[in-house]
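Student: Provide a 3D model corresponding to the input given below.
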Amino acid sequence: MSTFPTHRPRRLRQSPAMRRLVAEHTLSASALILPVFVTERAEPQPIATMPGVRQETLDTLPAVVDAAADAGIGGIMLFGVPLTRDATGSGATEPDGILNRAIRVAARASAGRLTVQADLCLDEFTDHGHCGVLDAHGGVDNDATLARYADMALAQAEAGAEILGLSGMMDGQVAAVRAALDAAGRDDVVLLAYSAKYASAFYGPFRDAVESTLVGDRKTYQLDPANAREGVLEATIDIQEGADIVMVKPAGPYLDVLSEVAARSSVPVWAYQVSGEYAMIELAAAAGAIDRDRAIMESVLGIRRAGADAILTYWALEIAARLRSAHPTAPEAHA
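Tutor: Alright, predicted model coming up:
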């Protein structure tokens, strides 16, 4: 008597149409956010460690916003790259600082077609490269930094940012910023807390992108890569303090943390596929080691599968175009 398999899961994999029908997760262009760097220089600047990504200018930014809106993605996250910096990051709160100017340009170009988001952190603006102001001993002064974040939030809200990305990892940053905005009558502004932001080696190309002046590391305020429960704790605290959205960063190396935060969170959970994740795939593909297109889609779908409601990725426009090409009449498509 022949013995046959009692279960045949392969039946549900036998054609592209069948696989689409039973897919557990999908990607949507509206759940993608494009990080955009904006420089004060007159011309766009290529970023050597991030092939295909460049620093935009105030003149080229509207075209990027138009492309993003046309692609149907959910938003852009703006980062400023100033030419001058100081100890307190004063350019972050000046109305004519590069980031606040970029917010105004993007808000005009967007005209409500996508969300304009802004990085709320001092590292791009300080001459020492840390995410906060320093104390007399050279350490980051948590509470003095909160006052700077509050001022920065008001400046970004005034410029037209709809979502503020609190990425500095200071204790109490969500509560401080929420209080400042509420006191100013800006309770409409959404707070995205970079809650589980790890002290990661995968940020290397990003520091090239913003021309970071950092010497040393950020291990006293960003999370230890060995810790998962701590990431969940940080997200829980941020939700209690009034965060509208919480974030895990980086994404790929921390899918376990992302999954646990998503399982426990009462608010949307996002993830940031960071510069090092982008560069690894681009450089490996250029060397012929992997299939670039498949690796991009697989990496982003893995982040989605782990629980991300939305994803910041430098491939946002490319992925959106690919989804539309695969299913031109559908709002969502499978990777």
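Student: From here on, just use CA atoms for contacts and neighbour counts.
Tutor: Fine.
Student: quick one: the strands in the stretch 151-300 of the chain?
Tutor: 163-166, 190-197, 245-249, 269-272 (DSSP state E, counting those that start in this stretch).
Student: and residue 237, which of those is closest to it?
Tutor: Comparison of the strands of the stretch 151-300 of the chain against residue 237 by CA to CA identifies strand 190-197 as nearest, at 8.6 Å.
Student: That closest one relative to strand 245-249, how many degrees between them?
Tutor: Interaxial angle of strand 190-197 relative to strand 245-249 (axes from the mean of the first three to the mean of the last three CA atoms, to 10 degrees): 30 degrees.
Student: one more to line up against the first:
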Amino acid sequence: MANPKRYLDRGALRILPLSERDNKVEIERDRVAVDAEPRALSSDAKEAVERAAENIRRARAQSASVILAFGAHTIKNGLAPVLIRLIEQGWVTHLATNGAGIIHDWEFAYQGRSSEDVRRYVAEGQFGIWQETGYYLNLAINVGAFEGLGYGESVGSMVHHQGLRIPDPAELAAKAAESVDKDPLRAAAALDLYAVTTRFALEPGFREIPHPFRQYGLQAAAFRLGVPFTGHPMFGHDIIYTHPMNLGSAIGRTAERDFLSFAASVRNISNGVYLSVGSAVMSPMIFEKSMSMAQNLAMQEGGKIHGHSIYVVDLAESQWDWESSHEPQPSDPAYYLRYCKTFSRMGGQMRYVQADNRDFLLALLQRLS
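Tutor: Model prediction:
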């Protein structure tokens, strides 16, 4: 039997209300309006925006995927209105982010504020240990895992509907019993949610969870429009793992669905466009595995993924010509720029753009509109 002293008891943590946390970003003050003026872009970045807009128009005319994967700072920088307009106008067909992007977007929709002082709150033993963020996001994922939803979709549904339907424990027990032979994974999901509802004494029925700022919720907008918004977390990376409502099996189920949803969009990337904005690890890692699977299936059908364009946008300066046919040697520091090296291996046309995410995405939207 495992020694319980080897595992930290999250139930012993002092969890404070989210309202007691100081936040650095306020969405109504710091949001980026869709008609705001982009700050100065380099001539190279301006040309990249022009080319990207042309490729996106061409991709949508051919019903090819246009995927935008982004890091959490895209949300923290107040760009939700810009991304919402991109999906409303049909230019972007799939959104993908990491666990932190999911959290900041939800906090903006829930309370209009996000982004805590990490240095201060770690010193106080309070970083990330906030009731509403941990409770509601984990609850949405726990319910979504049972309902067959993905990670981002679970949160988007909660924000859009301003609440969650909590099943009766007896209903869950019956579902588990009837599914155990014909659909054991469904039975397991029912038992997981049964454990949550009983442990936290959740009242069955619809639980209202107001989101007074949901017009800024990108996940809610994607849910409303039927655009895939996938979350790609790494276990332990995000503040919701500090809360006892967190359930690893639910994280795994919803994140697995999102990965396969992302891969399905990559399957349609021939003549399409992939935009990787401010994501040094998550975006390249999920793309390369998805591209390999998509290529595997395409080649079995006698074809091949081709004609796609990849735009990698980040602030760091790069001295390497990533559009060339070769990559740097391991002795060159550029070799370790994962967000460039990986995409340079993915076929199609890859371009690195040194630019701020705010200015690149704002200029792209305005060029397309």
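Student: Can you calculate the TM-score here?
Tutor: Taking TM-score structural alignment, normalised by the length of the first structure as the basis, the two superposed chains have a TM-score of 0.33; 185 aligned residues with a CA RMSD of 6.5 Å.
Student: before we move on, back to that, would you format the strands of the stretch 151-300 of the first structure as TSV with mean neighbour count included?
Tutor: Compiled in TSV, those are given as follows (neighbours: other CA atoms under 10 Å):
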stretch	mean neighbour count
strand 163-166	24
strand 190-197	27
strand 245-249	27
strand 269-272	27
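Student: In JSON lines, list those along with distance to residue 296 of the first structure.
Tutor: JSON lines is the format used below for these (distance: least, CA to CA, whole Å):
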{"stretch": "strand 163-166", "distance to residue 296 of the first structure": "24"}
{"stretch": "strand 190-197", "distance to residue 296 of the first structure": "22"}
{"stretch": "strand 245-249", "distance to residue 296 of the first structure": "17"}
{"stretch": "strand 269-272", "distance to residue 296 of the first structure": "14"}
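Student: Identify whichever of those strands lies nearest to residue 63 of the first structure.
Tutor: Across the strands of the stretch 151-300 of the first structure, closest to residue 63 of the first structure is strand 163-166 (CA to CA), at 20.6 Å.
Student: what's the closest one packed up against?
Tutor: strand 115-120, strand 190-197 (3 or more CA pairs under 8 Å, 6 or more residues apart in numbering; DSSP states H and E).
Student: Show me what it is in contact with.
Tutor: With contacts defined as CA atoms under 8 Å, 6 or more residues apart in numbering, strand 163-166 of the first structure is touched by 115-121, 153, 156, 173-174, 189-194.
Student: So for residue 110 of the first structure, which of the strands of the stretch 151-300 of the first structure sits nearest?
Tutor: Closest among those, using CA to CA: strand 163-166, at 13.8 Å.
Student: Show the residue spans covered by the helices in the first structure.
Tutor: 16-22, 61-71, 98-110, 142-159, 173-183, 204-209, 229-241, 255-264, 275-286, 292-306, 316-326 (DSSP state H).
Student: Out of those, which is closest to residue 54 of the first structure?
Tutor: Taking those one by one with CA to CA, helix 204-209 is closest: 7.7 Å.
Student: among the strands of the stretch 151-300 of the first structure, which is nearest residue 299 of the first structure?
Tutor: Comparing the strands of the stretch 151-300 of the first structure by CA to CA, strand 269-272 comes nearest, at 11.8 Å.
Student: any idea which helix or strand comes after the helix or strand residue 122 of the second structure falls within?
Tutor: Element membership for residue 122 of the second structure (DSSP states H and E) is helix 118-123. Counting by DSSP H and E, the element after helix 118-123 of the second structure in chain order, helix or strand, is helix 131-147.
Student: angle of the helix or strand following that following helix against helix 131-147?
Tutor: Sequence-wise, the next helix or strand downstream of helix 131-147 of the second structure (DSSP H and E) is helix 151-161. Compare the direction of helix 151-161 of the second structure with that of helix 131-147 by the same axes, to 10 degrees and you get 110 degrees.
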